[in-house]
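just need the structure, nothing else, for what follows:
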Amino acid sequence: MPRPILATIDIAAMQHNLAVARAHAGAARVWAVVKANGYGHGLMNALRGFADADGMALVEPDAAVLLRQRGWRKPVLLLEGFFDAADLEAIASHGLDTVVHCEEQLRMLEIASLRGPVNIHLKVNSGMNRLGFRPHQVASVHARLRALSGVGQIVLVTHFANADDEHNPALPLAEQVRRMREAAAGLDVPLSLCNSAASLLHGELTEDWVRPGIMLYGGTPGAAPAASFGLTPAMTLSSRLIAIQEIAPGEAVGYGSRFVAGKPTRIGVVACGYADGYPRHAPSGTPILVGGVRCALAGRVSMDMLAVDLSNAPQAQVGSSVTLWGEGMPIDEVAHAAGTIGYELMCAVAPRVAVAVRGDN
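Below you'll find the model as predicted:
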């Protein structure tokens, strides 16, 4: 018998969430961001779930080539660009789009003999200070790219640091937009501005391309619940109770004895631990569904197990179903309780967890 922990991937939910992203995008074309193995959902599942996207975007060149080998003929974008001059041959031969974000990449392009034309997404550092050229550099970089016979279309792209917190005093969204407009002035090029947060909250910025990521998988980057935007969880991590302990007041549970019962308490033991991808730092009180009833994590998460306070679920017994996140238990709520984000939980599910895939519509 297999260990009773399962990650269920819902292709129909992915298709639905893409439709929501497109509805928010207006006339813009939609990149489906599928980096990190489709945010932990599986690259081939993402290929099925986002078949109606206008393109797929990721950071791993080998995964980009795999998309081509599996039949994807629409655009594929490398969001971090290329890491070595040797990558340019694969980019050209497989018809990939690539970000160019630094002088070193630009020089590699200038000395390469591209089969081309290769479409370039010129990254603008509008204030996030990870990748990109400063706005005042963009016109000259654009001119250098335009002079290369192996370069096709050029798109300007930036990334917002605070689209879900537009008045952040360190870097307001409006200031990033202003800097991007400054960079684009006089160039007559398509723009790609919006991530998930900007797509959901700032439809006026959708422009020519949008790059939804977390929303495609049923999560959100901000405080608003995903369901409030009509998004559906694409991953459900489930397990079962494998034991129940009856403990007296003053007795403790787990490593470090972090949870101490204040009354007679039934404790359920779940076949899920940090080696499965559940966050070890999740505190007592983190929500968990047992038999569809909302309960709470009790004590420190172990490698292979975690404990849950069954006070709200007196009917629970060994074998009762448990939902760690997904259907009925929003991943963003679990992540918030654990002091992290839904992205991390999605991507952290371990290889030892069995995966089931529900078919598409």
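
every contact and neighbour count from this point should use C-alpha atoms.
Fine.

can you tell me the SS state at residue 267?
What DSSP: H, G, I helix; E, B strand; the rest coil gives for residue 267 is strand.

from residue 123, how far out is residue 230?
31 Å (C-alpha to C-alpha, to the nearest Å).

excluding its backbone neighbours, what's nearest the spatially most central residue of the chain?
The residue lying closest to the centre of the chain (C-alpha atoms, centre = their mean) is residue 214, at 3.9 Å. Nearest non-adjacent residue to residue 214, counting by C-alpha to C-alpha, 6 or more residues apart in numbering: residue 220, 6.0 Å away.

any idea which element the one you found lies in?
Per DSSP states H and E: residue 220 is located in neither a helix nor a strand.

quick one: it from residue 238, how far?
21 Å.

also residue 175?
Taken as C-alpha to C-alpha, the span from residue 175 to residue 238 is 43 Å.

residue contacts, residue 36?
The contact partners of residue 36, by C-alpha atoms under 8 Å, 6 or more residues apart in numbering, come to 58-59, 347.

okay, and which of the residues you listed map to helices?
Within the contacts of residue 36, residues falling in helices by DSSP state H are residue 347.

to compare against the first, here's another:
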Amino acid sequence: MSRPAQAIVDLAAVRHNFQLAQSLAPSAQTLGVVKANAYGHGAVEVAKTLEPLAPALAVACIEEAIELREAGIRKPILLLEGPFESDEVKTASEQEFWLMASGPEQVDMIANAEIDTPVRVWLKADSGMHRLGLMDEQLRQSWEKLQPLPHVDNDIVLATHFAAADELDSDFTQQQIDNFAAMAEGINAPVSMANSAGILGWEQSRGDYNRPGIMLYGASPFPGSHPEADKLKPVMTLKSKIIGLRTIEPGETVGYGRSWIAQRRSVIATVAMGYGDGYPRHAPNGTPIMVNGQQAQLAGRVSMDMITVDVTDLTVVQVGDEVECWGQQLAVNDIAERAGTIGYELITRMPLRTPRVYINHQD
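Now for the predicted structure:
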């Protein structure tokens, strides 16, 4: 038998979450963001699921885009970080990759390219994130430089990225929206602002193109409940099974560092799941975990291949029983918070050792 640790990926949930994003901005074009191996879910399978629904997909870099092309994906693919080398502009032209230009150097790469097929360009404005993006008048100057060129598609998109859209009580997102509007004033071009948090929580940010990422995978960008985000369906369920059971006495300890001490006679289940499978090493004692639909708690330090769980209060626990680490019964964000990180990191860092099992393919 194979090791039971696996990530179940529900493609019906991907479709549901994309359709939710589209429903919130029905007149907009909704891209499917599948960078970083589709946030750990498997870029090819997720891209195949989204291709019939989305006008285009989005990745971070050309290597990710080429992987999708080689797998048979034909929709346009936006490179969110744009070209790193000038020869990537030629590849983008040949492969129908759209290029984000986030600085004068990338604008010049595109302007100076010798290509036969016009390339689609997105110009990224720095409206306040201060990470990448064209500053102040650079946006207008870049648009004026590229717009008349015959090898640039004249339907240039103006884009920006939010720094704090997940903070619904902050006015910084509105400041960015206003800054972007001022930078784009007088330029006749489609715009793109909204990421997942923008789509869900900032109606005024929904532009001509929207770029949902984390929401496609069923995780909320917000720390608490939200009326739209609560409609998302989790895509990944990280599962395994119990591989050992033992009873220990009061005062005995469990795991590396002896960080968990039994306060009573306790039943400890060992599960084939560890940080080598994507479970966060810093998840503390007491982190919730589901055993046969019953909630138990982590007991002892997470090791590379195993975790130990206090199942003393559960009814009838046996070797081979199913364990859910997050997914349908436990939100990944809740586990991430316990471990001092965010859901984005947990799913995106899912290692290749953990097999993805895809369910609910489109008929």
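
what about the contacts of residue 36 of structure 1, which one has the most neighbours?
residue 58 (22 neighbours; other C-alpha atoms under 10 Å).

show me where the stretch 151-300 of structure 2 has strands.
With DSSP state E, counting those that start in this stretch as the criterion, the stretch 151-300 of structure 2 has strands at 157-160, 191-192, 209-210, 236-248, 253-254, 260-261, 266-271, 288-291, 294-298.

which one of those strands lies nearest to residue 334 of structure 2?
Taking C-alpha to C-alpha, strand 288-291 is the member of those nearest to residue 334 of structure 2, at 8.9 Å.

got a list of contacts for the closest one?
By C-alpha under 8 Å, 6+ apart, strand 288-291 of structure 2 touches 295-298, 309, 321-326, 329-330, 335.

quick check: the two most widely separated of those?
Top of the distance list for those (C-alpha to C-alpha): 321 and 335, 20.8 Å.

show me which of the two is the more surrounded one.
residue 335 (23 against 15).

the more buried one: what's it in contact with?
Contacts of residue 335 of structure 2 by C-alpha under 8 Å, 6+ apart are 283, 287-288, 326, 343.

mapped onto structure 2, which of the contacts of residue 36 of structure 1 hold?
Contacts conserved in structure 2 for those, counting by both residues aligned by TM-score structural alignment, their matches' C-alpha atoms under 8 Å: 58-59, 347.

which of those sits closest to residue 75 of structure 1?
residue 58 (11.3 Å).

any chance you could map the helices in structure 2?
Using DSSP H, helices in structure 2 cover 11-24, 35-39, 43-50, 62-70, 87-95, 104-111, 137-146, 172-184, 196-201, 332-338, 343-348.

need those helices in TSV (columns: distance to residue 263 of structure 2).
Converted to TSV, those look like this (distance: least, C-alpha to C-alpha, whole Å):
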stretch	distance to residue 263 of structure 2
helix 11-24	41
helix 35-39	40
helix 43-50	46
helix 62-70	50
helix 87-95	61
helix 104-111	62
helix 137-146	63
helix 172-184	48
helix 196-201	43
helix 332-338	22
helix 343-348	31
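
just tell me which of those ends up closest to residue 265 of structure 2.
helix 332-338 (25.9 Å).

that closest one vs structure 1, average offset?
Its matched residues in structure 1 lie on average 1.2 Å from helix 332-338 of structure 2 after superposition (mean C-alpha distance after the TM-score superposition for structure 1).

coming back round to it: residue 137 of structure 1: which of the kept ones among the contacts of residue 36 of structure 1 is nearest?
Scanning those for proximity to residue 137 of structure 1, where the rule is C-alpha to C-alpha, the winner is residue 59, at 24.1 Å.

ok, that closest one to residue 248 of structure 1 distance?
On the measure of C-alpha to C-alpha, residue 59 of structure 1 and residue 248 of structure 1 end up 52 Å apart.

over to residue 166 of structure 1?
Taking C-alpha to C-alpha, one finds residue 166 of structure 1 at 49 Å from residue 248 of structure 1.

which one of those two is surrounded by more residues?
Remark: of residue 166 of structure 1 and residue 248, residue 166 carries more neighbours, 18 against 14, as counted by other C-alpha under 10 Å.

spatially nearest residue to the more buried one, not counting backbone neighbours?
Closest to residue 166 of structure 1 by C-alpha to C-alpha, 6+ apart is residue 173, at 4.8 Å.

check contacts around that neighbour.
Counting by C-alpha under 8 Å, 6+ apart, residue 173 of structure 1 has contacts 160-163, 165-167.

could I get the residues you listed in TSV, plus columns for distance to residue 80 of structure 1?
Output for those, formatted as TSV (distance: C-alpha to C-alpha, whole Å):
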residue	distance to residue 80 of structure 1
160	15
161	16
162	20
163	20
165	24
166	25
167	27
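
quick one on the thing from earlier: of the helices of structure 2, flag the one that's most buried.
helix 196-201 (a mean of 25; mean count of other C-alpha atoms under 10 Å).

now that one: how far from the chain's centre is it?
14 Å (C-alpha atoms, centre = their mean, to the nearest Å).
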